[in-house]
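K.L.:
pasting the sequence and the predicted coordinates here, then a few questions.
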Amino acid sequence: MRPALALLLLASLACADDTAWPTVTNEAKPWTRWWWLGSGVDAKNLTSELESFSKAGLGGVEICPIYGAKGYEDRDLPFLSDKWTAAYAHTAKEAARLGMGVDLTTGTGWPFGGPWVEEKDASASLENIKAKAEGGKPFSLALPKGKVEALSAWPDQGEPVDLTSQVKDGKLEWTPPAGNWRIHGLVTKHAIQKVKRAAPGGAGWVLDPFSPAAIESYLKPFSAALDRPDVPEPRAHFHDSFEYYGAEWTDDLLAQFEKLRGYDLRSQLPAFHGEGDAETIARVRADYRETLSDLHREYLAKWHDWAKERGSLTRNQAHGSPGNLLDHYAVADIPETEIFRHVDEAQIPMLQFASSAAHVTGKKLVSAETFTWLGEHFQVTPAQLKEAADFVWLGGVNHIFFHGIPYSPEDAPWPGWLFYASTHMGPNGGLWKDLPAFTAYMTRVQSVLQSGKPDAEVLLYFPIHDIWSDGSEGLPLFTMHNQDKWLQPTEFYQAAMDLWKAGIPCDFVSDRMLDDIKVEDAQLISGKARYRELLIPPCRHLPDSTAKRIEALQQQGAIIKLLSRQSFGGSSRAPGMPAGARLPSIPRADPGDAKSAAVKDGTACEEALASLGIRFIRRTLDDGHAYFLVNSSGKPVDAKIKLARSHQSAVLLDPMTGKSGVAETKDGIRLVLALGESRIIRTYSNKQAEGPRWTDPEPAGTPIALTGMWKVNFLDGGPALPAAFETSALGSWTNQAGDAYQNFSGTALYRLEFDLQEKTPALLDLGEVDHTAKVRINGKDAGTCWAPPHRLDVRDLLVTGKNVLEVEVTNLAANRIADLDRRKVPWKAFHEINFVNIDYKNFDASGWKPLPSGLLGPVTLVPVK
């Protein structure tokens, strides 16, 4: 190496800053679902929107074509037509120019389906036939429309009689022999659902989600469209949540059932229909459910393999399916979860199904559809968005998608083209002006959460067979909306929550995933993750193959514990055969105490953060660990904490401001967090971190109220700019006399001159802000306040004598929307569902009271040491 080059390398190493944030990629930035209404897009507007997305800090888009806007039908582009594909290709190329990515829904609206789906490939319903007949008497039964898959008569004693040959013109006509007979049958019907929210050219039957053959045919038009010259492949293809309503059959079910379960379902029709002993009924119904789970997994695998062959990834929302969610999420390259309406810690295990599938199978990214119906249209606050983003990250997500932004051409009158479900993250939703501050926060967090590998202590077995074996009729759907019925009452869920609250990170594992687990140095290895132990919650139906696998892992040195004092029942496939005892040598623990079982014998470690009400997620890095944490305690925190993962040094990073510094670690790491505030701790295992020191501002006196005459000027927004005013008492600008103030949505500039007798190191506390604020002091940028606490470090900006404070405050769009409805302006002009409120009723904001808007204060300077 030449001397000059060696000196340059040494100098760069000497100047290394261990407090620096990770390198930003487009995947670290938030992405958005981008609805193409009617696919009424054009090159100019596509480029304009993508450029504005890039400036706002978005890393990519997911194109989802849906129904169109009224009055613009002449702009509609039929889905997958030459013009549509050209528009998509233009989008992909422009996105690449801007350093952005593009994902594509494999269809329009949801779920998969379209005009080329023939009836035989469409989703199918199942109707159960149950009746009684008396020997010697003619019996007649009109059957439902559809195909008779099975029809037989069962005597009190003896073998059943096949009646399918007795059906003519949709009616069973039969005179039974002597005795009492029970009639059992299955009738199916294809083509039971149309695509929801379909775009022009995308309307048609919904696909059969249990038919691998059907999806192969379904994908051919996509291949043809994307194989056109100069059409780039998307980064990933997307499958929305399982909403194949009423789908309970596929034509190949009987053959697949016998192949996978080892017996003919037709031989157990009475049990399938709820007749006989409870154990057999439960077993047969569970086998039916498991078979459809296996077939849907194969369906997803066909889609995934098709995309992989074309050089694309897949993103899948598995929730809503009737199968093992872990296995269905795991098929995709990017498992995707979602949140809907509200944020509740009780939902964390539901999010962990997607993140566990990624962690256990070695996938880097876990995505989430985020902010869906977080509140009523135009009323979702930035503080709610931050809370929701923090929440999904704590559930293991590291790749957020906004829900969302509709494409809207420049010539569409305000508020432009809109999607019927909130939250409106686009230019006309009221959150756009200061969105870069929020996307910067999200990018910093995700750059850390996409680094390294997952770091959980425990693998928790998910006993899906218990849920399948509840004995109830029909095909249960495991959705986000009914988790209080199928998930939260289970002992598995209670164990997951016990671990979560105790600060013991865990991932879930399925029967199928256990097959790929390896044991090394007494740890369970899967994908890129290592676990200290496997916990088995109480379960009544443990498959024999799973029991054997668990025992094999233990023999290889894995630490395995049962949260049960009882023997586990094995589950053989032939109905009516007794279940054998399994796992006799595995240590047992009290079923209601997952925490104690996990830490027993020093196996798992609790994080002390949890005892303070601080929630976290942890990643392991090559030379240490990274923690993302949120103060969920309900109060401010100022405490020294010791981490469960040993380290030589640590760095604190504030994702809201970008501030970072080397932390003092003597006697623990000091955390000073306001309510809801987040922080990142990055530790180094074998070195002292280099870089600037972290300091928490220490109050040094009574806060100084900034009083005087505020000058308020309205900069941009509508429906019209209100007149400027002056005030010595801060409050909502809607309190000013006149409709112009109450109806206004946009940005106002607050300006105040104040004197300081001496240069005082201080924090600027804006008090209450509705809803975002961009701050300047003496003409210099002081930062943007996106969510509470609205507090900025301004110690380097203040001067002795006169100071000028300028605060540009932007409110939500609600007040302007309410004005449109009061004036009966016809802005809601969209096909199909048009525009509804959060309860899916006609949207009408005319009765809304004005939302508080502006700088409400009090504004103070908080002196610091």
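P.N.:
Done, it's in.

K.L.:
from now on I want contacts and neighbour counts done on CA atoms only, so please keep to that.
P.N.:
Noted.

K.L.:
tell me what the helix of greatest length in the chain is packed against?
P.N.:
Assignment by DSSP state H gives helix 278-309 as the longest helix of the chain. Counting contacts by 3 or more CA pairs under 8 Å, 6 or more residues apart in numbering; DSSP states H and E, helix 278-309 packs against helix 212-218, helix 253-261, helix 269-272, strand 313-316, helix 325-331, helix 464-468.

K.L.:
what's the nearest residue to residue 346 if we skip its chain neighbours?
P.N.:
residue 497 (7.7 Å; CA to CA, 6 or more residues apart in numbering).

K.L.:
which helices and strands does the helix or strand containing the one you found pack with?
P.N.:
According to DSSP states H and E, residue 497 maps onto helix 491-502. Applying 3+ CA pairs under 8 Å, 6+ apart, we find helix 491-502 packed against helix 348-361, strand 506-509, helix 594-599.

K.L.:
next SSE after the longest one?
P.N.:
Pointing back at helix 348-361 there. Following helix 348-361 in sequence, per DSSP H and E, is strand 367-372.

K.L.:
verify the stated contact: the residue nearest to residue 346 with residue 349.
P.N.:
Yes. Using CA atoms under 8 Å, residue 497 is in contact with residue 349, at 7.2 Å.

K.L.:
for comparison:
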Amino acid sequence: MSERVMRRTAAARLIPCAWLAAATLTGGGAILSAAYAQGAGPSTATGASGAAAPARTAMATAAATLAGEPVLSNRIADVAARLAAPPDDARAMVRWWWFGPAVSKPQLEREMLAMKAGGFGGFEIQPVYPMELDDPARGIRNVPYLSPDFLDAVTFVNNKAHEQNLRVDMTLASGWPYGGPNVPVTEAAGRIRVATAVVPPGADSYAMPSVMSGERLIASFIGDGNDKQYDATRLRLLDGAENPANGGAQPPAQGAVPATGGAVGPGIARVPARATIAASTQNRVVVFYIASRTGQQVKRAALGAEGFVLDHLSRSAIDRHLNTVAEPLLKAFGDKPPYAVFSDSLEVYGTDWTDDFIAEFKRRRGYDIKPHLPAIYSGQGEDAPALRRDWALTQTELVNERYLTPVNDWAAARNTRFRSQTYGEPAVSMSSNRLVHLPEGEGPQFRTFSFTRLATSAGHLYNRPVISAETWTWLNSPAFSATPLDMKAEADRMLLQGVNQFVGHGWPYTPPGTQEPGYAFYAAAVFNDHQPWWSVMPDVNAYLHRTSYLLRQGRPANEVAVFLPNDDVYAALTPGKVSLSAEMHKHVTPRLIEQVLDAGHNLDYVDAESILALGLRHPVLVMPHVTRLAPEVLAKLADYVRGGGKIIAVGGTPSLAPGYVDARRVSAQVAAASRALFTGPVVQLVADDAAVGAAVAKALPGDFRVASNASDVGFIRRKLADGDIYFIANTSNREVRTTATLRAPRSNAVWWNPHDGKATAVAVKPSLELRLAPYESRVLVLTDKPQAAAPAPRLAAPVVLADLGRDWRFAIAGEKPAAMPELRSWTDDAATRFYSGEGVYTRDVNLDAAGIQGARVTLDFGQGTPLESTPKVPSGMRAMLDSPVREAAVVYVNGQRAGSVWRPPYQLDVTPLLKAGANRIEVRVANLALNGMAGQERPDYRLLSARYGQRFVPQDTHLIEPRPSGMLGPVRLLSEKTL
């Protein structure tokens, strides 16, 4: 769970095949050509130090042997046959937080059964920080992570989950990132620490830096200046290594020798307290580069899981973690391994080094990094960008080979899968996702650069048909504020990016006897049965289940690729912040993404690695502000253009070598290749992002073009052998009435209702009439052969059959019904202001036979109120619409369940349940658990923090206040006569 993602979402609230054959050959291996890795030595032509072949073998074995792989269809009839009841593997999951861990078997089983009853298909176990001190009277006992009691609970849960056909995933750690008490300081996340010593005029010695446990002095430089100001390009390496500033090998500067010294152990050199040096008349500074540690501790760790975050660039650190943490966890699963093991987002803050980085850098890049440390860590000098590119690329290669590949191979060898949020720090790339069996995204930023689209794009490119996303992180903060509509609104933005497996964030385990509404993770929404609106969770999950299933079928059909200029981003990265995903938005801007989407296309990302490995299959490629590119990538682009591909270059064309070695010669090659490539008729050069939409439309007319509200309506298409599936969503809080034009309509078109699977015929020629309620979504299916579907009914304009806005009877649990002459929020009454739960509204209505005969009768609850802004929500997302039913309802007509109301349009077809004469209507409305919390004192975690340290701070608790609740009106029965 990325806290950076959570902060970013404040600005992204909801406002008005046959798979590529080449992908299966490269799925697990490191792919990096000698040209892309320009500057590498001969041993690194593939960019993988011997790891590629075993990884490919493991991936192929896993694909062939793992049980429970989803069955995917490539024909419309097969998909339609499963639409009413899709396979369980497409059901949403939840992240199950075990606090402490302090769990009991009876409660674990009760919560699993509740998950299943609510429509969830499984869970991911995530042990985190204690929520309460041990309390024998209540059965609360915090047990250490990986203790026998903890592992016994894992075994119990796994066995019970298999009995219930629930999927079980296991996080291979507690909290995030990977680490814990088994990580020695020598394998903790690494960084370079820069220290200085001032040498005044006339001084003949200087103080050496203090080098502590886990640290090593790797280089010292001297030059004119002081500790506040010096020219890094003119520093000289004190050990006499090559100095690129003046082009010659240098003797030890000024005859520097240590004042004291000596060995302290095998392979460990003691740093002397002072070093002597020949005196000078100038102010001088000595700059030290020390291989150090970030000191980062595992975030939100369970009891006994505290410790350093491990070095993700170190194979020994990863192997230690697999041996000491992962193996005991897997043994607890016995002969039924988890469906997948999981790694959360890479948030190894500040890391940029590992112990053998100097040797690995020279082996891969072909030159010694040590003389260039001042340029890399200061950014000074014209060579600094190229050097930083090589330095950051080396880190990507190391995390790929030493973290992602070994963990994925380890999982495959144990008959499970590796599910990974592969973004963040260290600087993994989009193509790094090829190394994991199950890529996962995070973040609903549909119309900006998106971490989620990194995962879905890699899935589309590298044949990973199931792509999950951590969903609803910080949804409508604070905890217990989220509504079912909030869930759908964010989920739709995930679906539009290509997600087809939801992992809800999340489900907090709550011990029996805890004051309602129970536990909440410090930064998350809650989706368990402590929510009053749990009654509609099966309906919400039915929608998520069906849409996830549909977006797995066939193959992805996005037609525009946006190139991720990794080399340019590498070159701009700075020490302690080595992340492609965090900085890519400067190239892939919101304006650029909006231009592509509004031109009637959806998109995938590609990068140099994917182009070299797989070529390009998208008809159009957009290259945003690319300056650094390897000649071999340009050669692939030339092949692409000769094969009919079209390129749009934004803001200029490539002109520089990616890296440092032989940069002048390679840059000349790049510039020449660019001139040859970007002068053809199928290549467009546009000045800025604002011109991209017109250029895309010129290159390829939109796949799905709406006549208006282009920024509100999103779509994604899946292509099957005999048809196309379009998921279409209104992402705004207002109704959209427009038309849509499909570039390639087929002879038959049908709406598939994503909520119940019913099919209705529709016309798409010459255009599709599109009327979408706020946050409404639909599925359009196009085929060349007729489909089984009911004809769209021809109905007269609706008339009001009965106004039900008054004279209800209302009751809450345990109380007798009372008259409610006017509909109003029950929080208006002091007695129910802090009530969280269900309120039951009943009313009788007499109907004439003439009014209902030959008509469709709808119970209409109103449209809701669009919101213009949410100044009180500092982070997270929410649907910008206040519902007329706060927050969900189940409706009964004459004692029979008519359905649920939790999303626009707030209507139910009640035709078959009505009769002439008296009819009883009952509406059971559930509000938020937040209201009950508003009437309670906040928990005091002072003693908990005194015992375990402050491991969490509940977010946004100052915003806890009662929200309007109940059926607010208007309510009407509408009659539409059949024509």
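P.N.:
Alright, I've got the coordinates. Predicted, not measured: the structure shown is a model, and the values here were computed from it.

K.L.:
can you pull the TM-score for these?
P.N.:
The TM-score (TM-score structural alignment, normalised by the length of structure 1) is 0.88; 818 aligned residues with a CA RMSD of 3.0 Å.

K.L.:
quick one on the thing from earlier: aligned against structure 2, show me the partner of the residue nearest to residue 346 of structure 1.
P.N.:
By TM-score structural alignment, residue 497 of structure 1 lines up with residue 594 in structure 2.

K.L.:
all strands of the stretch 851-979 of structure 2, in order?
P.N.:
855-860, 865-866, 881-882, 885-886, 888-893, 896-901, 907-909, 917-926, 966-967, 972-977 (DSSP state E, counting those that start in this stretch).

K.L.:
quick one on the thing from earlier: which one of residue 497 and residue 349 of structure 1 has more residues nearby?
P.N.:
residue 349 (26 against 22; other CA atoms under 10 Å).

K.L.:
measure that one to residue 787 of structure 1 for me?
P.N.:
Look at residue 349 of structure 1 and residue 787 of structure 1: by CA to CA, to the nearest Å, they are 27 Å apart.

K.L.:
coming back round to it: distance-wise, check the match of residue 497 of structure 1 relative to residue 442 of structure 2.
P.N.:
20 Å.

K.L.:
contact partners for the aligned partner of residue 125 of structure 1 in structure 2?
P.N.:
In structure 2, residue 125 of structure 1 lines up with residue 191, judged by TM-score structural alignment. Listed by CA atoms under 8 Å, 6 or more residues apart in numbering, the contact partners of residue 191 of structure 2 are 291, 292, 293, 294, 350, 351, 352, 353, 354, 576.

K.L.:
how about residue 671 of structure 2?
P.N.:
Here residue 671 of structure 2 is in contact with 654, 655, 656 (CA under 8 Å, 6+ apart).

K.L.:
let's see it at 10 Å
P.N.:
Residues in contact with residue 671 of structure 2 (CA atoms under 10 Å, 6 or more residues apart in numbering) are 627, 629, 631, 653, 654, 655, 656, 657, 677.

K.L.:
from those residues, which ones fall inside helices?
P.N.:
Using DSSP H, the contacts of residue 671 of structure 2 in helices are 631, 677.

K.L.:
want to try CSV for the contacts of residue 671 of structure 2, with distance to residue 82 of structure 2 and neighbour count as columns?
P.N.:
Shown next, in CSV, are the contacts of residue 671 of structure 2 (distance: CA to CA, whole Å; neighbours: other CA atoms under 10 Å):
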residue, distance to residue 82 of structure 2, neighbour count
627, 49, 19
629, 46, 27
631, 48, 25
653, 48, 22
654, 49, 24
655, 52, 21
656, 53, 23
657, 52, 27
677, 48, 21
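
K.L.:
quick one: which of the contacts of residue 671 of structure 2 is nearest to residue 208 of structure 2?
P.N.:
residue 657 (38.3 Å; CA to CA).

K.L.:
what's the match for the closest one in structure 1?
P.N.:
Using TM-score structural alignment, the partner of residue 657 of structure 2 in structure 1 is residue 570.

K.L.:
and its match, what does it touch?
P.N.:
Counting by CA under 10 Å, 6+ apart, residue 570 of structure 1 has contacts 540-548, 578-583.

K.L.:
which of those residues are still contacts in structure 2?
P.N.:
Counting by both residues aligned by TM-score structural alignment, their matches' CA atoms under 10 Å, the members of these that carry over to structure 2 are 540, 541, 542, 543, 544, 578, 579, 580, 581.

K.L.:
now flag whichever of the residues you listed is closest to residue 302 of structure 1.
P.N.:
Closest to residue 302 of structure 1, out of all of those and judged by CA to CA, is residue 543, at 26.5 Å.

K.L.:
distance check, the closest one against residue 13 of structure 1.
P.N.:
Residue 543 of structure 1 is 56 Å from residue 13 of structure 1, by CA to CA.

K.L.:
ok, and the closest non-adjacent residue to the counterpart of residue 100 of structure 1 in structure 2?
P.N.:
The equivalent of residue 100 of structure 1 in structure 2 is residue 166 (alignment by TM-score structural alignment). Once flanking residues are discounted, residue 166 of structure 2 sits nearest to residue 122: 4.6 Å by CA to CA, 6+ apart.

K.L.:
surely residue 468 of structure 1 is in contact with residue 323?
P.N.:
Yes. Between residue 468 of structure 1 and residue 323 there is a contact at 8.7 Å, judged by CA atoms under 10 Å.

K.L.:
common neighbours of the two, please.
P.N.:
289, 290, 475, 476.

K.L.:
quick one: what helix or strand has the last one in it?
P.N.:
Pointing back at residue 476 of structure 1 there. Counting by DSSP H and E, residue 476 of structure 1 is found in no helix or strand.

K.L.:
around it, how many other residues sit close by?
P.N.:
Counted with other CA under 10 Å, residue 476 of structure 1 comes out at 16.

K.L.:
same thing with residue 794 of structure 1?
P.N.:
20.

K.L.:
now check it against structure 2: what is it aligned to?
P.N.:
Match for residue 794 of structure 1 (TM-score structural alignment): residue 910.

K.L.:
ok, its match to residue 919 of structure 2 distance?
P.N.:
From residue 910 of structure 2 to residue 919 of structure 2 the distance is 11 Å (CA to CA).

K.L.:
quick one: contacts for the residue mapped onto residue 352 of structure 2 from structure 1?
P.N.:
Mapped onto structure 1 by TM-score structural alignment, residue 352 of structure 2 lines up with residue 248. By CA under 10 Å, 6+ apart, the contact set of residue 248 of structure 1 is 123-127, 188-189, 208-210, 288-289, 292, 322, 474-476.

K.L.:
among those, which lie within strands?
P.N.:
Using DSSP state E, 124, 125, 126, 127, 188, 189 are the members of the contacts of residue 248 of structure 1 that sit in strands.
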